[in-house]
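Q: Structure for the following, please:
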Amino acid sequence: MSEKKTTKEDVHAWTSKYADKAGYMLNPDEEMRDLVLEGIAKNKDTHGKNYCPCRIVTGDEIEDKKIVCPCIYHKEEIESDGSCHCDLFFRKEDQEEDEKED
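A: Okay, the predicted model is just below:
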């Protein structure tokens, strides 16, 4: 029996729940969001953990723990830039303001 491959839908489900709970939103650009979700799914299948696809897995377990999505950097990045480095998680207010301006 082969192991089930992680899909972007699997990753979308838990990242969406996390975003809601943390007060963030996922990238509204579906194509960009899907690229990041696919990268996380691939890392899960390749490396066994949901590593951020925008950072390099080093093989050092302690260092790599920092880049499991959501990585330790995401809150600070969202606070300062409005989104995390991967552009997966966004500050809700920024997106709502952008939508009001349209």
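
Q: When you work out contacts or count neighbours from here on, use the C-alpha atoms and nothing else.
A: Noted.

Q: show me the contacts for the closest residue to residue 38 other than its chain neighbours.
A: Nearest residue to residue 38 in three dimensions, chain neighbours excluded: residue 8, at 5.0 Å (CA to CA, 6 or more residues apart in numbering). Residue 8 sits next to 34, 37, 38, 40, 41 when contact means CA atoms under 8 Å, 6 or more residues apart in numbering.

Q: quick one: the first one is in a strand?
A: No - secondary structure assignment (DSSP: H, G, I helix; E, B strand; the rest coil) places residue 34 in helix, not in a strand.

Q: How much space separates it from residue 12?
A: Between residue 34 and residue 12 the computed distance is 8 Å (CA to CA, to the nearest Å).

Q: Please give the structure of this sequence too, so both can be compared:
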Amino acid sequence: MMQIKNDVEKDINLIQIYLKCLKISTFKIDKSSKSQRISEAIINIIFIIIQEKNISEAYITLYKNKQILLHRILESWGFVETGQKNQEVVMTKFNYKKNERC
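A: The predicted structure follows:
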């Protein structure tokens, strides 16, 4: 599940420059190659959505020590750790050019 948000998340400790972002629900993957291909397809869909809807940031929260493979895959697609929400790590994919920041 994904949700486009136009307001600031008050319970997430991250740098939010833009108000329009895409919140991605955590999805689980295992070590099978089929699961990894599905996760990459999901991430590809996320990229399509942020381009088509002109969304500046997409983020997902996950337990880094429990979802190691998902964390690695997200990093390989350009997501970076930007903060924490409760005990979870917030990983964000930024979608803007260098001079577009406020």
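
Q: May I have the TM-score of the superposed chains?
A: Once superposed, the chains reach a TM-score of 0.31 (TM-score structural alignment, normalised by the length of structure 1), with 54 aligned residues with a CA RMSD of 4.4 Å.

Q: Return the closest of the contacts of residue 8 of structure 1 with respect to residue 63 of structure 1.
A: Using CA to CA, residue 40 comes nearest to residue 63 of structure 1 of the contacts of residue 8 of structure 1, at 17.2 Å.

Q: Output the contacting helices and strands for the helix or strand hosting the closest one.
A: Per DSSP states H and E, residue 40 of structure 1 falls inside helix 30-47. The contact analysis (3 or more CA pairs under 8 Å, 6 or more residues apart in numbering; DSSP states H and E) places helix 30-47 of structure 1 against helix 8-22.

Q: angle of the helix it packs on against helix 30-47?
A: 110 degrees (axes from the mean of the first three to the mean of the last three CA atoms, to 10 degrees).

Q: just checking, next helix/strand downstream of helix 8-22 of structure 1?
A: Per DSSP H and E, the first helix or strand lying C-terminal to helix 8-22 of structure 1 is strand 24-26.

Q: what does that next one contact?
A: 15, 16, 19, 33, 88, 89, 90, 91, 92.

Q: ok, 10 Å please
A: Strand 24-26 of structure 1 is contacted from outside by 12, 15-20, 33, 75, 78, 82-83, 87-95, using CA atoms under 10 Å, 6 or more residues apart in numbering.

Q: circling back: now do the shared contacts for residue 34 and residue 12 of structure 1.
A: By CA under 10 Å, 6+ apart, residue 34 of structure 1 and residue 12 have these common neighbours: residue 40.

Q: quick revisit: and the very next helix or strand once past the helix holding residue 40 of structure 1, what's buried?
A: Proceeding C-terminally, helix 30-47 of structure 1 gives way to helix 61-65 as the next helix or strand, assigned by DSSP H and E. Neighbour counts over helix 61-65 of structure 1 (16 or more other CA atoms under 10 Å) mark 64, 65 as buried.
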